[in-house]
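sequence first, predicted coordinates after that:
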Amino acid sequence: MLLETFRGEAEEGINNISNALLELEKDLLPEKKMQLIEATFRDFHSLKGAARSVNLPNIEKICQAAESVFSGLKKKELEISPQLIDLIVISINGIRELLNSNSSEQDSILEKRTIEIAESLEQAANGIYKAAVKVKTPEFAIPQEKPIASDTTIRIPVATIDSLMAQIEELRTIKYSGKDLTNEIKKISFEMSLLRKDIFKYKEKVRDRRSLNTNTFDKSDDNELIISSEISEFFEKINSHLKSLENNVNVINASSVRNYHYASTQIDIVTQNMKMLIMMPYSTLLQNIPMLVRDLSREQGKDVELIITGAIIETDRRILNELKDPLIHIIRNCIDHGIEIPEIRKKKNKSPKAKINISISQLNSTTAEILITDDGSGIDLKNLRKKVKNFQNNSDAEDGNLTDKELMPYVFHSGISTKNVVSEISGRGLGLAIVREKVERLGGSVFVDSKQNFGTVFKINIPFDLASFHGVEIVVSGQSFLIPTTYVERVMKISNDKILSLKNRQAIDVDGQAVSLVKLSDTLGINKTNLNPEEKNVQSIIILQTTESRVAFLVDNIIGEQEVLIKSLGNQLHSVRNILGATVLGNGKTILVLSVPDLLSSAEKQSFSSWTIPIETSNKQISKKKLNILIAEDSITSRMMLKNILESAGYNVTATVDGLNAYETLASGGFDLVVSDVDMPRMSGFTLTEKIRGDSRFSEIPVILVTSLESKEDRERGIDVGASAYVIKRSFDQSNLLEIIKKII
């Protein structure tokens, strides 16, 4: 227990030292620099004493030597230099390696490294720099919160919390069952009500007939009158019993609804409170990234500044653990593939210091968006096109039939890399494939956009927690399945005459594009029912989409969306093709959850390759002009985000850096809409809108202002200058923006 406490304290101390080293490399005021030196000196001193307490002499030895270095810096006997910082970085990596080592077989190797690091530090304290043994930067883990010593707190192992969370998540199954049960009781009550009405109708018919027979009395009809009377009495009894049963069912239903709402509320409260224990800010994931960027950029002779925003947003700790590798792979790609060395950047009229931005924001109530952007050379699309052709024998790629947008997702394909030389960091074509696999396994999605010599943007949409899961229930060949909602682009019904035949394949028209149509029963390889889909006049379609594929699947029926708790199939069925897991619906029915990436891959292997092409046929011409949108935005992150949203919605987009640039670009003609920021250099969005409205060439073009300025005065000014819509960035929602655009143009 004492050793675990030390590990937590040591990790916190190392993080403090790492952050201080990054600051010391900057051009600081002397007072600030001395404060950091003093703080780092104390961190090494505290770490040395703690290591002595738990009998870790190797860590104590390194801290003692590092303490000597910072003592010299305090006395101004030494000067901060890149070489000295490199040495301190090697020393803290050595401490991390000692902390993570549990193998006695490595004791001799670690002992030797410790001696070399300590000797290098002692010599540095005397002004002599000797190359220390290089220690590989350890893989970092999500740090745990340091326990607070207080009578009001207790320490609980993370494994215990995870186990409790798993059990509490099981309660959601009871919640879903309760909802279905109340719905079933309502149905029974409704059906009983209908039955009573039918009985009343027959009772009236019998009474009318008996009345008629009484008026035309005949002895031969005496028996019929007796029977009619008995039937009438029988109906009366049934009706009375049914009414009593219906009242009882209504009482049970009311009680069931009350119990459901109470249990549902309590389960939600307990789940939410439990989530608070496992929710951690993204800063815990990102706190080691600055040192990673620093080490990688120095190794490659590059100068990179890392900017992080939105790190206070919290998410499930389990998600942070899984995002560690994807984030590292993307950062490595940015530095190794995208960022140029300072000399080349100068020739391109760029700042010698490159920038990598990591921005976390809340996309909606269930999803976070992570944007990772760099201002490097961008993805070499020409080289990517060639690699795709060579790897998959894809003639469309080489012939240019694939647009840049269609080509881009291939960077996530295993085995494809735009780098011709394989290095220790990248070039094998595995990194981004791992990124996509891990993100999609979490129920998220990842996209990339790039512009030559301007940079690259990676966008990751990821849920806040793993507890809730939404899926669309479908029926295929009489069997029910669930498809994760995050992959569902849309569901639709189409008549048979709307199904096209292109390139000897079936397809449907989706917004002027032909999307391949596949029978899901064929992809799953399950037996078909007697019902022939061709005999139905209207077909049920569900369109699924990942970063690199889009396919329309034909199903028997689409039931609706369900909120469920997904379960794995166990270790024995760890990886079943096309199956992600299983779930139990509220009615007790167990159904399989389908893996969409596997489905699309299976469709391709069965020669139902996913493809989307413009519809151009001799007997059916569907032509929808792509509308052209001009963006004016000075922030590269916001600019590329808007561009990606609008291009994904099917628009042609031209991006400019400010109002003046946008106004000059308008002269080229052909734009249907302008989307502009307000607060920009050279020309604001207000001024741009005024100039557009005052120029007869452009006065009819709609203008949407997307800005963080939300005061009443700013809104009124936007309307006064002629803006067609005024969208606040703080409450920005991409679906809302797209809806506004559709209404305007």
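In hand now; what should we look at?

make it CA atoms for all contacts and neighbour counts henceforth
Noted.

compute the number of surrounding residues for residue 392.
By the criterion of other C-alpha atoms under 10 Å, residue 392 has 10 neighbours.

quickly find the element holding residue 432.
helix 431-441 (DSSP states H and E).

now do that helix: everything it contacts.
322-323, 325-327, 329-330, 411-414, 445-446, 460, 462 (C-alpha atoms under 8 Å, 6 or more residues apart in numbering).

just name the closest of the residues you listed to residue 240, please.
residue 462 (57.1 Å; C-alpha to C-alpha).

okay, now the residue nearest to the closest one when sequence neighbours are not counted: neighbour count?
Excluding the flanking residues, the one nearest residue 462 by C-alpha to C-alpha, 6 or more residues apart in numbering is residue 444, at 4.4 Å. Counted with other C-alpha under 10 Å, residues neighbouring residue 444 total 21.

ok, which stretches of the stretch 301-450 of the chain are helices?
For the stretch 301-450 of the chain, the helices defined by DSSP state H, counting those that start in this stretch occupy 317-333, 342-347, 381-392, 395-399, 404-407, 431-441.

circling back to that earlier point, just the buried members of the contacts of helix 431-441?
323, 325-327, 329-330, 411-413, 445-446, 460, 462 (16 or more other C-alpha atoms under 10 Å).

same list, these, but as TSV with distance to residue 375 please.
Output for the buried ones among the contacts of helix 431-441, formatted as TSV (distance: C-alpha to C-alpha, whole Å):
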residue	distance to residue 375
323	23
325	22
326	20
327	17
329	17
330	14
411	18
412	20
413	23
445	23
446	19
460	18
462	24
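
and those, which is closest to residue 358?
So of these, ranked by how close each gets to residue 358 (C-alpha to C-alpha), first place is residue 327, at 9.8 Å.

which residues touch the closest one?
residue 435.

for it, give its distance to residue 515.
32 Å (C-alpha to C-alpha, to the nearest Å).

then residue 585?
Applying C-alpha to C-alpha to residue 585 and residue 515 gives a distance of 32 Å.

the two: who's more crowded?
residue 515 (25 against 18).

does the more buried one touch residue 507 like I think?
Yes. Using C-alpha atoms under 8 Å, residue 515 makes contact with residue 507 at a distance of 5.3 Å.

now residue 451: closest residue in space that isn't a chain neighbour?
Looking at residue 451 with C-alpha to C-alpha, 6+ apart, the closest residue is residue 378, at 5.4 Å.

roughly how far apart are that neighbour and residue 30?
Residue 378 is 39 Å from residue 30, by C-alpha to C-alpha.

want to compare, so here's the second one:
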Amino acid sequence: MEMTQYLNVFMDEVQEHLQTLNTSLLALENNPADSSLLEAIFRAAHTLKGASATMGFNKMSNITHAMEDLLTRLRNGEIAVSSEIINVLFECFDLLDALAQGIAAGHEEDIEAAGLLTQLRMLASAGKKEVTITAARSVKHEIKPEYNRDEKALIEESISNGRILYHVSVKLREDCLLKGARAFMVLRELEKLGQVVRTWPLTKDLEDENFDDHFIIGVLSVENTEKVKSPVASITDVEIVAVEHIDLAGLPLSQSEEGTKETVRGTGVIRSGAVPRAVTSPTVRVEIKKLDDLMNIVAELVIQRSQLEQLSEALESKRLNEVVEHFSRLTVDLRDRVLRARMVQVDSVFSRFPRLVRDLSRDLSKEISLEIVGGDTELDRTVIDHIGDPLMHLIRNAVDHGIESPSERLQAGKPQEGRLTLRAYQESNTVVIVIEDDGRGYNLERLRQKAVDGGFVTEEESRRYTDEELIELVFIPGLSTAQQVTDVSGRGVGMDVVKNAIEGLGGVISIKSEYGVGTAVQVRLPLTLAIIQTMLVRSGDETYAIPTSYIEQTISVGSREVQNFRGQEVVNIRGDILPLLRLNRLVDTPVSSAPESPELDAIIIKIGEHRVLLVVDQLIRQQDIVIRPLGGYLGKIEGIAGGTVLGDGSIALVLDMRVVA
């Protein structure tokens, strides 16, 4: 295997382990007592260390080695997870990600890592008194906390009211002379913070000093782990304190109660010791270029299939028709299988955003929860590779300008914590991605005035705009509604760039917003860019292809139904007045000398919230096509997205409906 091939395999592994680091760190921040997350982070760092050392990338190897030292002490219970450690590990992730990008570009980035290495080593060599519950239990007599049914009922009710169940494990110094008094002091401090449910051993045994130097207290509190731990750790003769968050799924019942134990849904985090075996199927890594080459061959087969179908119709041979039909089915099956092989889950992009929202909300002093739905929805790899930046800008916009500060939200009668939802789902041959927030929404009057003041529209024009047309103003280059420029977003050069990027992928973006309630941005993308489904239409003697992703419906319209309103032809379609466009005028094809038919073939075109009725000379049929770029002068014609070869060998131009309509 050549070095380039080794490097490709290495980079694939790096990206997988970096994604594991990112998602596991985010989860560990919310569940610091979850040992399975520490294991996942340790394994990722350990694997990266070995792989980078083998490839000779010393900076990456040194960082992951120092991470491994710190993580080893965390796993062994010698130090406890803290916000400082989480932040430093996130800095490590950022550095490793930057190094990976540099390696992919052909060089290891010259990034200063000495300061971060020093931080890692200082944390790894910190005092050894802080240990996790695992180390605290390694004393003379192991204690196994258990609850009865009445205690369990109390705990369930308290947790439903927002309290957290902690097991506070305390080890006193071996030379402590007043063990009962120290245990009483610990109980008193914990009672200030919440409700003590039970002690192990029992309270009477603690008072009588009928225990060795170790005991555990179960306490219900609304405070975080650090606030529970701190007052106990400050008590004289307390040598070790460990605080463990216990969820209902892991609530230990006494043996007599075990038979009545109910199945309780956990928090979604799989704990160590309860990890289900995943059913995996054999996989093999394939370079994307090989899939591209395979798709190009399939594309040629699609063209040949169309030509065979045309030839079969002309020859009128029953046997040939049967062979062609079978060949067509095989071609469609092959096309679908190759397309599926190119598909990647959108979660590969979405997984970047929890960290982004976390960091931005902290920088902006906002409280924001991010919910991701439909991460397993699949898109073509080519689309995935280009959609990340536009989505990132939309999320930055929502966090910076959409969601209000906690004080503003409280004044508006909203929950203090803002909600941001990122949702993906497949609809026909497109994938829809929605970024929705419950923030302040767009002030359409203010947006209209900004557009007028900036000279983008006249006062008279703006007054005629519908709400849907006003919201479209945000896509005008240079128009910004931000009251102040920030480092996050709002420089007036964003939404037009986002729109161009999405439309460059054959997609459509639209916005729905209600002032004071929130905003939803919808991005609709084709499943693949390689082969698309179109409607073939005729205008004069020419054939054109219209992507079905823009088609809402094909209908027949009576010529008498066409009205004229202020110089624009319109038609009333089920109560909606739609502007009528004639394709022969748009593409400048000769008008037929024959009298106009009483029934017109038409297509309702929908681009975002914008709908028009497009009249054509003839609706031919739906057909899968392969778009080929047009070179030279033809490639610069507005409204033409490319060309395709039809079954009879003729060329059909593919219309770019964003321009035409």
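Right, received. Where do you want to start? These figures come from a predicted structure and were not determined experimentally.

can you tell me which of the buried ones among the contacts of helix 431-441 of structure 1 comes closest to residue 269 of structure 1?
Once C-alpha to C-alpha is applied, the member of those that ends up nearest residue 269 of structure 1 is residue 462, at 23.1 Å.

give me the aligned partner of that closest one over in structure 2.
Using TM-score structural alignment, the equivalent of residue 462 of structure 1 in structure 2 is residue 525.

which helices and strands does the strand or helix carrying that match pack with?
For residue 525 of structure 2, the host element (DSSP H and E) is strand 518-526. Applying 3 or more C-alpha pairs under 8 Å, 6 or more residues apart in numbering; DSSP states H and E, we find strand 518-526 of structure 2 packed against strand 430-437, strand 508-514.

which stretch among these comes nearest residue 341 of structure 2?
strand 430-437 (16.7 Å).

and the contacts of that closest one?
377-379, 394-395, 398, 402-403, 418-426, 518-527, 549.

enumerate every residue touching residue 341 of structure 1.
By C-alpha under 8 Å, 6+ apart, the neighbours of residue 341 of structure 1 are 300, 301, 302, 303, 352.

in structure 2, what sits opposite residue 299 of structure 1 in the alignment?
By TM-score structural alignment, residue 299 of structure 1 lines up with residue 363.

burial count for that match?
Using other C-alpha under 10 Å, residue 363 of structure 2 has 11 neighbouring residues.

ok, it to residue 291 of structure 2 distance?
42 Å.

where along the stretch 501-650 of structure 2 do the helices fall?
With DSSP H, counting those that start in this stretch as the criterion, the stretch 501-650 of structure 2 has helices spanning 583-586.

what lines up with residue 307 of structure 2 in structure 1?
Aligned partner of residue 307 of structure 2 by TM-score structural alignment: residue 177.

how would you label residue 653 of structure 1: helix, strand or coil?
strand (DSSP: H, G, I helix; E, B strand; the rest coil).

how many other residues sit next to it?
Neighbours of residue 653 of structure 1 (other C-alpha under 10 Å): 21.

what sits against it?
Counting by C-alpha under 8 Å, 6+ apart, residue 653 of structure 1 has contacts 628, 629, 630, 631, 643, 646, 647.

residue 339 of structure 1 contacts residue 379, doesn't it?
No. In terms of C-alpha under 8 Å, residue 339 of structure 1 does not count as a neighbour of residue 379; the distance is 10.7 Å.

between those two, who's got more neighbours?
Each of residue 339 of structure 1 and residue 379 has its neighbours counted (other C-alpha under 10 Å); residue 339 has more, 28 against 24.

ok, that one - contacts?
With C-alpha under 8 Å, 6+ apart, residue 339 of structure 1 has these contacts: 302, 354, 374, 375, 376, 377.

just give me the closest of the contacts of residue 653 of structure 1 to residue 60 of structure 1.
Distances from residue 60 of structure 1 to these, taken by C-alpha to C-alpha, are shortest for residue 643, at 53.3 Å.

same for the helix or strand hosting residue 14 of structure 1, what does it pack against?
In this structure, residue 14 of structure 1 is located in helix 2-24 according to DSSP H and E. Packing partners of helix 2-24 of structure 1 (3+ C-alpha pairs under 8 Å, 6+ apart): helix 30-53, helix 82-100, helix 289-299.

return the most buried member of those.
When these are scored by mean count of other C-alpha atoms under 10 Å, the highest mean neighbour count falls to helix 82-100 (a mean of 19).

mean deviation, that helix versus structure 2?
Mean deviation of helix 82-100 of structure 1 relative to structure 2 after superposition (mean C-alpha distance after the TM-score superposition for structure 1): 2.0 Å.

which elements pack onto that helix?
helix 2-24, helix 57-74, helix 107-125.

follow-up on the earlier one: turn the helices and strands packed on helix 2-24 of structure 1 into JSON lines, columns for distance to residue 66 of structure 1.
Formatted as JSON lines, the helices and strands packed on helix 2-24 of structure 1 follow (distance: least, C-alpha to C-alpha, whole Å):
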{"stretch": "helix 30-53", "distance to residue 66 of structure 1": "7"}
{"stretch": "helix 82-100", "distance to residue 66 of structure 1": "7"}
{"stretch": "helix 289-299", "distance to residue 66 of structure 1": "18"}
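
which one of these lies nearest to residue 183 of structure 1?
helix 289-299 (50.3 Å).

contacts for that closest one, please.
Looking at helix 289-299 of structure 1 with C-alpha under 8 Å, 6+ apart, the contacting residues turn out to be 18, 19, 22, 303, 304, 306, 328, 331, 332, 335.

same thing with stretch 386-396 of structure 1?
Here stretch 386-396 of structure 1 has contacts from 397, 398, 402, 410, 415, 416, 417, 418, using C-alpha under 8 Å, 6+ apart.
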